[in-house]
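Enquirer: Sequence and predicted structure, then a few things I'm wondering about:
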Amino acid sequence: MKAKIVRIGNSQGVRIPRALLESARLRGDIEMSIVDDGILLSPVFEPDSGLSLLFMSQSALSDWEKPEEDAAWAGLQ
């Protein structure tokens, strides 16, 4: 896909079509790096995004809700 470098204020940029951004999962913050023959744009993933999904899942917490464990703890008090 070809694109033109355009003037944006005092800078220059490239307009990236929405379909391409969605396909590459690019939104919000991105990481830019220079590679041998161009510029590489990569998505920045938040380090806790997977953990928040895990904690939101009720099935992940079901192991903590066992009546036999409650009885065992009650005997220790």
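Expert: Good, I have the coordinates.
Enquirer: Going by C-alpha atoms from here, please, whenever you check contacts or count neighbours.
Expert: Noted.
Enquirer: Next, count neighbours for residue 25.
Expert: Each residue near residue 25 was counted by other C-alpha atoms under 10 Å, and the total is 13.
Enquirer: Let me know whether it touches residue 41 as I believe.
Expert: No - checked against C-alpha atoms under 8 Å, the pair residue 25 and residue 41 is beyond contact range at 10.5 Å.
Enquirer: Tell me which helix or strand residue 26 sits in.
Expert: When secondary structure is defined using DSSP states H and E, no element contains residue 26, which sits outside every helix and strand.
Enquirer: adding another structure so you can compare the two:
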Amino acid sequence: MAQVIQIGNSKGIRIPQAIIKQTGLEHKELQFKVVPEGLLITPLQQLRQDWALQVDAALAGQSDSADTDWLDVDLTEAAQADEQQQW
């Protein structure tokens, strides 16, 4: 099992390699959460880490360019047009 060990002036947790591989924690940044049962260790979720690649891949799969015309709109001009429009 895992053990708390001395590392310099700090404490560390020595986790067996088999558990690291089984849980997919190898080469990951970890986050710790104190729960009533003890300590929960999970990989840090980096939101939107590769979202730009995913969007590009999704757009590359589309054949109709009409669906993507809105991506080329200059939002600055659109915002100014809305301000000038009288209701």
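Expert: Ah, there it is. Predicted model only: the values in this text are computed from it and were never measured.
Enquirer: Going by secondary structure, the residue nearest in space to the middle of structure 1 is in what exactly?
Expert: Nearest to the centroid of the C-alpha atoms of structure 1, with distances taken as C-alpha atoms, centre = their mean, sits residue 45, at 3.6 Å. No secondary structure element spans residue 45 of structure 1, as it lies outside all helices and strands (assigned by DSSP H and E).
Enquirer: Please report the distance of residue 53 of structure 2 from residue 15 of structure 2.
Expert: 34 Å (C-alpha to C-alpha, to the nearest Å).
Enquirer: er, residue 40 of structure 2 actually
Expert: Residue 40 of structure 2 sits 13 Å away from residue 15 of structure 2 when distances are taken as C-alpha to C-alpha.
Enquirer: ditto for residue 84 of structure 2
Expert: The span separating residue 84 of structure 2 from residue 15 of structure 2 equals 63 Å under the rule C-alpha to C-alpha.
Enquirer: Also residue 6 of structure 2?
Expert: For residue 6 of structure 2, the distance to residue 15 of structure 2 (C-alpha to C-alpha) stands at 14 Å.
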